[in-house]
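In: fold the following for me, if possible:
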Amino acid sequence: MGQIIADLGGELITLFLSVLGMLPYLALYIGLILFALFVYTQIKHRLSPVQDFTSLKTVTFGDESAVVSNKAASVISVVLIFVIWGAFTGSAWLPKFLHAPGPFLGDARFTYTLETADGETAQAQVAVRVHEAGQKPDAPVVDGNEGLAQNDTLVVQAYRSKLLRWDANDVVTRKDGAKIVAVNATPISRDADVDVGFGRVALTDKGTLNFEPDKGWQMENIWLPAPESVWQRLISVSRDGYQNVTLAEHLSYSLFRVIVGFALGAAVGIPLGYAMGLSNWFRGWFDPIVEFMRPVPPLALIPLVIIWAGIGEQGKIILLFLAALWIMAIGARSGVSGVKISKVHAAYSLGASKRQILRHVIIPNSLPEIFTAARVAMGVCWGTVVAAELVAAEKGVGKMIVSASKFQDTDIVLMGIILIGIIGFGIDMLMRWAEQYLVPWKGKG
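Out: Coordinates of the predicted model:
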């Protein structure tokens, strides 16, 4: 137990340090948001300087029905995300003055100091050439050096490191007791690296030198490809497909699974939620089951569903059905419980029957909660179908992503993630439009 607590404590410390490292970037992003808000406010004020009673809002702060998405803020937010993405990947779509500092490329030199077993010292230069991935440049030319230490060359790819066996051409070697004691006149040891301006030089346990060129702030393509790389890959996959399956097939299979699973979950979950909200017996019967299954993540059910229904379409749809079922049931139950009792009493006083109260009072007033639950359930279904396709599928966006990750095709992985987000956003927007059309009374009491 003590070891477990110590391990968890170490993980918490590492997480805390990681969060601290992200704070400057988070502060910068928040600063950009506030700056964009200030600029937008000033421009709007100058374009519409009239300040009379017609320009004042008639709603009070906190009125949910008065808060709508600002289209200018949405456009600026999306553009800013792409600008940040392009800046930290050196995108050709952005002017170079917007690029974050990139990795060091080119030729440079550093000097190391050798010390023999007798205490005699000598110096030699190392000519370094850092190149981009895919290139095979020649080694730089160095002059001869008279003495115990001879000049060396080193060719390194950007974002990589390389060992320098400095004694391969020296008069004295490590076997003779010689060692490196300084780089650029700065003492070096196994615990103290030396920054040479264009990279760092470290001393390994075996006494060799390890050079790592400066990476700058830009991300390597294998970690985060530039926007144009993802766009070009989207065009090529749309035209030629990926692993003998077209992109349209991948997307249609995933979308079909999500829609069918969500529809089945809603068809069962909404009546179940109404029954739990209207009947003490149904509430007592199903409440333990719903509350037990609600915190269980759908991904935990994948092995059981595979055992029961196999790896075909039935298993994936059952998994999505279970992912949507509990969310829709809780949404419908919450909608029924949230109906104002004054409306029910008013309907009874007018002579309404239970069926009329259900039709004209309970269902209309519970629809906002049901639509909110549907949007949440659809998002959960998207995440679940991708995870299910990661485990067992021949077609689907998740299958495409996991296959691309095995070959380190990060641009395809990122393309799949973006497509999932765009489709999910589109579905959410359709639900919002349907809610505005079908439930125009939301937020109006």
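
In: from here on, just use CA atoms for contacts and neighbour counts.
Out: Noted.

In: other SSEs contacting the helix or strand harbouring Q356?
Out: Q356 is part of helix 354-357 when elements are defined by DSSP states H and E. Of the remaining helices and strands, those touching helix 354-357 by 3 or more CA pairs under 8 Å, 6 or more residues apart in numbering; DSSP states H and E are helix 341-349.

In: so which elements touch the helix it packs on?
Out: Under the contact definition 3+ CA pairs under 8 Å, 6+ apart, helix 341-349 sits against helix 354-357.

In: from the chain's centroid, how far away is the helix it packs on?
Out: Relative to the chain's own centre, helix 354-357 is displaced by 48 Å; criterion: CA atoms, centre = their mean, to the nearest Å.

In: for stretch 415-434, same thing?
Out: 16 Å.

In: do a quick rundown of the helices in the stretch 201-350 of the chain.
Out: 227-240, 247-278, 280-293, 302-309, 313-337, 341-349 (DSSP state H, counting those that start in this stretch).

In: can you mark which positions in the fifth one are buried?
Out: Along helix 313-337, the positions that meet the burial threshold by neighbour count (16 or more other CA atoms under 10 Å) are 314-337.

In: next: the fourth one.
Out: If you call a residue buried by 16+ other CA under 10 Å, then helix 302-309 has these buried ones: I302, V305, I306.

In: hmm, the first one is touching I318, no?
Out: No - at 9.8 Å, I302 and I318 do not qualify as touching, with contact defined as CA atoms under 8 Å.

In: picking that back up, switch the helices of the stretch 201-350 of the chain over to a markdown table; also include distance to V67.
Out: Conversion of these to a markdown table gives the following (distance: least, CA to CA, whole Å):
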| stretch | distance to V67 |
| --- | --- |
| helix 227-240 | 33 |
| helix 247-278 | 28 |
| helix 280-293 | 32 |
| helix 302-309 | 40 |
| helix 313-337 | 21 |
| helix 341-349 | 26 |
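
In: also this sequence, please, to line up against the first:
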Amino acid sequence: MEKLSFEISKEVKFRGISIVSVVVLVIIWAIVTHFEWVDPYFIPKPLEVWSSFVVLLSEGYKGASLFTHIANSMYRLFTALFLAFITAVPLGLLCGYSKYIRAIFDPIIEFYRPLPPLAYYALLVLWLGIENESKIALLFLSGFAPLFIATAAAVEKLPADRMNASLSLGATKRQLFQYIILPSCYPDILTGLRTSIGVTYATLVAAEMVAATNGIGWMVLDASRYLRSDIVFVGIILMGIIAIGLDSLLRFYQARRFSWVGK
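Out: Predicted coordinates:
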């Protein structure tokens, strides 16, 4: 009981430090903009950003509500992440288990993985059109590689004795994957998913650059063309808060479900 209360007090302490750091950053931002040490076109005042946020909530942006922009971006993001998860995890498990299968797919994934998303986005638009399909495909490709690599690496680091013992006790290959490999790889798969979300989220603006008329990334890009830095700040802050929320949910689940990891 004492240990639990000590851990809770430490967590509260760390949370407090995080809150203070954010408050200090906002204060510095307010001071810099108040004395106009930086041109207001580049860094608007916090109150101006808040006012723009209130206006966006009530009036929307370019004919669509703020919620619609966020919902469209999240639809593209989660569709791509779902497709990446159901393909990268099984393929990563197979490639981590079999070097022959990995030899087939590894060159392809390693070839496109370091490429900037915009380098092949033109091809995706040419093949899939300018609607959501090309945008989802771009997000899918950006999120697939980190999740695949994390899954394959998780399988490769499993102790061979654990798998050999299961096979010697009569386990089939299906049972080996279902009861030994997959459960052992869960923590690393979740870590790979967190990385995948970060990479995919960073590609969101690029995905909404071509022929989009909605989305939080498009809103930021469109506002920047008219030097509306207040709206740009609103979009960036919203994207950051949403990303922190998604990652916090995964971290919370990871801490509760796999509390034994690293101990």
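
In: Y179 of the second structure maps to what in the first structure?
Out: When the first structure is aligned by TM-score structural alignment, Y179 of the second structure is paired with H360.

In: follow-up on the earlier one: so which of the helices of the stretch 201-350 of the first structure gets nearest A404 of the first structure?
Out: Set against A404 of the first structure and scored by CA to CA, the helices of the stretch 201-350 of the first structure come closest in helix 227-240, at 11.8 Å.

In: equivalent range in the second structure for that closest one?
Out: When the second structure is aligned by TM-score structural alignment, the counterpart of helix 227-240 of the first structure is residues 46-59.

In: give me the mean deviation of the matching stretch from the first structure.
Out: On superposition with the first structure, the average gap between stretch 46-59 of the second structure and its aligned counterparts reaches 0.6 Å (mean CA distance after the TM-score superposition for the first structure).

In: now stretch 194-201 of the second structure
Out: Between stretch 194-201 of the second structure and the corresponding residues of the first structure, superposition yields a mean separation of 1.1 Å, by mean CA distance after the TM-score superposition for the first structure.

In: now that stretch: how far from the chain's centre is it?
Out: Using CA atoms, centre = their mean, the distance from the centre of stretch 194-201 of the second structure to the centre of the chain it belongs to is 3 Å.

In: same question for stretch 389-398 of the first structure.
Out: Here stretch 389-398 of the first structure shows a centroid-to-chain-centroid distance of 20 Å under the convention CA atoms, centre = their mean.

In: quick one: that stretch aligns where in the second structure?
Out: Residues 208-217 of the second structure are matched to stretch 389-398 of the first structure when aligned by TM-score structural alignment.

In: end-to-end on that stretch?
Out: The straight-line separation of the ends of stretch 208-217 of the second structure (CA to CA, to the nearest Å) is 6 Å.

In: what lies in contact with the match of helix 227-240 of the first structure?
Out: When contacts are defined by CA atoms under 8 Å, 6 or more residues apart in numbering, stretch 46-59 of the second structure is touched by residues V26, W29, A30, S65, L66, F67, D230, I231, F233, V234.

In: residue in the second structure matching G265 of the first structure?
Out: So, by TM-score structural alignment, G265 of the first structure is matched to A84.

In: buried ones in stretch 284-295 of the first structure?
Out: Of the residues in stretch 284-295 of the first structure, V290, M293, R294 count as buried by neighbour count, 16+ other CA under 10 Å.

In: no wait, stretch 162-182 of the second structure
Out: Within stretch 162-182 of the second structure, the residues that qualify as buried are M163, S166, A171, L176, F177, I180, I181, L182, counting by 16+ other CA under 10 Å.

In: please apply the same query to stretch 36-49 of the first structure.
Out: A36.

In: how far does the match of helix 227-240 of the first structure sit from the chain's center?
Out: Taking CA atoms, centre = their mean, the mean C-alpha location of stretch 46-59 of the second structure is offset from the chain mean by 26 Å.

In: buried ones in it, by neighbour count?
Out: In terms of neighbour count (16+ other CA under 10 Å), stretch 46-59 of the second structure has its buried residues at P46, V49, S52, F53, L56.

In: stretch 62-73 of the second structure now?
Out: Neighbour-count burial for stretch 62-73 of the second structure, with 16+ other CA under 10 Å as criterion, is recorded at S65, L66, T68, H69, I70, S73.

In: centre of the chain versus it, how much separation?
Out: In this view, stretch 62-73 of the second structure has its centroid 20 Å away from the chain centroid, taken as CA atoms, centre = their mean.

In: same question for stretch 362-379 of the first structure.
Out: Distance, stretch centre to chain centre, for stretch 362-379 of the first structure: 27 Å (CA atoms, centre = their mean).

In: can you check stretch 353-369 of the first structure too?
Out: From the chain centre to the centre of stretch 353-369 of the first structure is a distance of 40 Å (CA atoms, centre = their mean).

In: ends of it, how far apart?
Out: With CA to CA as the measure, the first residue of stretch 353-369 of the first structure is 24 Å from its last.

In: likewise for stretch 350-364 of the first structure?
Out: Stretch 350-364 of the first structure has an end-to-end distance of 18 Å (criterion: CA to CA).
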